[in-house]
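In: Pasting the sequence and the predicted coordinates here, then a few questions.
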Amino acid sequence: MDILMNGVGLVLNFETLLVILLASLFGIFVGAVPGLTATMAVALLVPLTFYMDTIPAIAAIVTTSAMAIFAGDIPGTYLNIPGTPASAAYVGESYALAKKGRAREALGINLACSVFGGIFGTLVLIVVAQSLAEVALKFSAFEYFWLAILGLSCSIFISVGSRIKAFLSLLFGILLSTVGLDMMSGAPRFTFGVPDLMAGINFIPVMIGMFALNELMSYYGSKSEKKTISVVDQDSVFHNVPGHMKRYWRNMVRGSSIGTLIGALPGAGADIAAWISYGVGKGRSKDKEKYGTGNIEGIVDASSANNSGISGAWVPALVFGIPGDSITAIVIGVLYMKGMNPGPTIFMDGSGLIYALFIVFILANLMMLPIGYIAIRLSKLFILTPSRILMPVILCFCIVGAFAINNSIVDVWLMLIVGLIAYILAVNDFPMAPAILGLVLGSVVENNFMSAMLRTGGRPDELLCTSDQCRPGYRRDTSVVFTASDQSVSLPAD
């Protein structure tokens, strides 16, 4: 009890609460700007954390990431441009609702599910952190391979329209994922002599090109005065939220559970969690034909998953010092810098730091309600601003966002080229979602397949085995390597 009270004292002070408030505003701004991501927001905060105590520094990162993930829904709803990659899974549903005059309703349920998912993931983190991390660490190349295959198959089933076009779009994304150095030979593939492509194609410039630049080209390519979102003045943010939560509470729990479990897998993160939750939700829905036309059910599934995935990603980060996603990869460095070494001993520290961290998670998600409500009320600026002013501003942010990832002009050219290809595909009714998922999961499938083949002596049939005993060629001394969300993680075979 004394340790818990120490943790409460570390959080409930003026400095920490002020940091949480300011980080909330910063996260909302960054997430709402197309082209800027939660990872970028956290990276920008790192220099400031040098001058903070441990708990305010972690509070700033936790709050910023949670707010930015939610705020990515705002441009997705009004402009069909996801502010963050985690919002891309259900941007079509939100935008379709906005065109029906239900923008605030869509954002209201997004906000409620984000808060629910974040708190759900935090409670799981508190109760079963060590057990969940142990399960995640038992995943080998075989399990990660099939998890990635599940994600790729979801991209076909969540798409609206022709399944063949969805499959071809998926292949385009997988093709992009093969750019870079070959895992086995180290030989460059499809780099065309450009050194910046040796490390592969970055996910963020491609996402900006496929969604933001594609939308800009569609706007300027249209002959009609375009895309005014109808807004009902009486449209309330939370008026219909209780009814939706009552009707889809099972979806909220399922999405939050999937998000937490996927987030706890090192390297997966909120982006993959949102896609898989959306695909699972559609597969189990009784109204599959409504998906893609503005279905609240799809929003509930995915938005619950992406925020719970943030909390879940802290499980391997805290217990074993292995990043669950790109954000916790940054956080681990900050924890070491502050003398809070991730690992099993972090729970034995008598200073109350771990309890303070849990309280920060809960406060950050609760703070999302009032700050998110204000952001939704102000988000009408997206449609009140004349398009001839808004579109060039968005283009500037897209260029800045693409360049700032690696400070490379190659990423800007990549965004422009992918945006042009995406526009041509969109004009011909090819869905963009499978291409994005193919890029994210393509390297996961390839790397884990090759790792599995090394461990089994090149026997693909052993991928179907359910235990190590049925794999005669299994080599337990080989490491598991997988890549996702622009990071690589090496795990022991056991």
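Out: Cool, the structure landed.
In: drop to CA atoms for contacts and neighbour counts, all remaining ones
Out: OK.
In: what about the helices in the stretch 351-494 of the chain?
Out: Under the criterion DSSP state H, counting those that start in this stretch, the stretch 351-494 of the chain contains helices at 353-378, 381-384, 387-406, 409-427, 433-456.
In: Could you name the helices and strands sitting against the second one?
Out: Taking 3 or more CA pairs under 8 Å, 6 or more residues apart in numbering; DSSP states H and E as contact, the helices and strands that helix 381-384 lies on are helix 73-79.
In: Structure two is appended below for comparative analysis:
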Amino acid sequence: MTDILLQALMLVAEPRVLITALLAGAFGMFVGAMPGLTATMATALLVPMTFFMEPIPALAAIVSASGMAIFAGDIPGALLRIPGTPASAAYVEDSHRLAMKGKLNLALGTNLLVSCIGGLFGVAVLIAAAPMLAEFALRFTSYEYFWLAALGLSCAIFIASADPLKAGVALLIGLAMATVGLDPTTGVPRFTMGQVDLMAGVEFIPAMIGLFALAEVMRGVIRLNHGSPPPAMPRGDGALFKGVGGVIRRHPGNIARGSLLGALIGALPGAGADIAAWMSYAVSKRFSKTPEAYGTGHVEGLVDASAANNSAVGGAWIPALVFGIPGDSVTAIVIGVLYMKGMNPGPTVFIQNPQLIYAVFMIFILTTLMMVPLGWVAVKAARQVLRVPPRVLLPVVLSFCIVGAFAMTNSVFGIVVMLALGVLGWLLEENGFPVAPIILGLVLGGMFERMFMTSMIKSGGDLGAFFDRPIAATLGVAVLLIWGLAILGAVRRMLAPAGCPLQKAGHSKN
């Protein structure tokens, strides 16, 4: 084992590997900070360059770029209320409101350090428990994935800070949009209105850009045209990490919980950092002593979700390396690169090329630690955005929105989707409806439907089959309890105002 570790260390310590990781990390930071340009896109753009690299530099580039892009999505979220990546959308409201309170450094400093801690935890899980967790992930069938998707959709109620009913309506809008396209069971087009472009469904990234970024641009334009200047954000000068140590000391349990949840969800094929962030934020709010503060600029939700989405990056590599099954879209690209370099993923790679696997583990640790200095530079550079006048900034943001929407579909239709949902997002938020549940419905709606139909076909329509397997039964009971408690709480709130006067009258009679 010592010889294998030394060989792996020599492979990683080569100057070209370190330089490649540094340059790819800077590229990932840039891509992640641009609204609509995701970690998957950063990874995909690097694939042509990996054709000319040896295996270790190629993997270093992909690991570094994808990890940095996940964090970098937090930067425009705090500055502009525009999530740079889908993983940042869950807590963008808290991040931006903290910045508006003059706590920009606290928000981004917390994001950065907790992301690093969560990333290291994910790597530790990847190193120590890869075979065990991969075997656990392979036990998931359509029944377990159905309940997992249902559990994720339940997060819409918990992330709603003010009105669960409006959050439920927004979730239904997202689920309705997720039904557009080809039926997953029969392959029949539905709700496409004769448009060929809609046969692939409503693309998630253009929708996210429209609902968050374009809606924010529209609000900025309206403020300018009505002569009311947008609220000025305090610059938050000073040390980036000031006060972050206190946040970490106050919430060690949140970091541990978010990191563990992220690693577990990341290990599930098809889940990834996006779902990990949403579920961790919802769990954090559910068990918080101050749930009413979430969505108003509360740092506790940032701690959980930042730890989860970066821990999920390492967790997603578990099924990819051990069984060749992608944990998310990034590792799907990674598997292709591994095959291209002759490193066929699977159990045999741990026997035939163990030094390469341990070199990947070391690259993970190196790039996760590299996140702190690179993130510090990125935040310092991004803070200059606050000096740009809105009349200049808004067209620049709009241009990035158009580029991001077009890049995901390679057609003008992506821009049309972005524009339509931008108007919808603006109208909804003007009337008090949150847009985050719409994104959640789009993310999980397709998986929810596919797994339900697959399970029903397998069971011959027997609903009891959803509780036959131990893991499925556990998840199913958890989902039913969550919904039961939510309904019970809603009923109590409805009855409380009517009961109070009667109680008061009864007391006054006595």
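Out: Structure received. Bear in mind the structure is a predicted one, so any value in this text is a computation, not a measurement.
In: so of the helices of the stretch 351-494 of structure 1, which one's packed in deepest?
Out: helix 433-456 (a mean of 24; mean count of other CA atoms under 10 Å).
In: Find me the equivalent region of it in structure 2.
Out: Matched against structure 2 by TM-score structural alignment, helix 433-456 of structure 1 falls on residues 436-459.
In: Now that stretch on structure 1. Mean distance?
Out: Stretch 436-459 of structure 2, aligned to structure 1 and superposed, deviates on average by 0.7 Å (mean CA distance after the TM-score superposition for structure 1).
In: list the contacts for Pro347 of structure 2?
Out: Contact partners of Pro347 of structure 2, counting by CA atoms under 8 Å, 6 or more residues apart in numbering, are Leu321, Val322, Phe323.
In: most neighbours, which of these?
Out: Within the contacts of Pro347 of structure 2, neighbour counts (other CA atoms under 10 Å) peak at Leu321, which reaches 28 neighbours.
In: Give the equivalent position in structure 1 for that one.
Out: In structure 1, the residue matched to Leu321 of structure 2 (TM-score structural alignment) is Leu318.
In: which residue sits closest to that match, ignoring its sequence neighbours?
Out: Pro342 (4.9 Å; CA to CA, 6 or more residues apart in numbering).
In: So that neighbour: helix, strand or coil?
Out: Using DSSP: H, G, I helix; E, B strand; the rest coil, the three-state assignment for Pro342 of structure 1 comes out as coil.
In: Can you tell me what it aligns to in structure 2?
Out: Using TM-score structural alignment, the equivalent of Pro342 of structure 1 in structure 2 is Pro345.
In: element containing the most centrally placed residue in structure 1?
Out: The residue lying closest to the centre of structure 1 (CA atoms, centre = their mean) is Asp271, at 2.7 Å. Assigned by DSSP states H and E, Asp271 of structure 1 falls within helix 269-284.
In: whereabouts in structure 2 does that helix align?
Out: Aligned using TM-score structural alignment, helix 269-284 of structure 1 spans residues 272-287 in structure 2.
In: Figure out how far that stretch is from the centre of its chain.
Out: Here stretch 272-287 of structure 2 is found 9 Å from its chain centre; the criterion is CA atoms, centre = their mean, to the nearest Å.
In: Could you do stretch 280-287 of structure 1 as well?
Out: On CA atoms, centre = their mean, the centre of stretch 280-287 of structure 1 falls 21 Å from that of its chain.
In: what comes up buried for that stretch?
Out: Going by neighbour count (16 or more other CA atoms under 10 Å), the buried part of stretch 280-287 of structure 1 is Val280, Gly281, Lys282.
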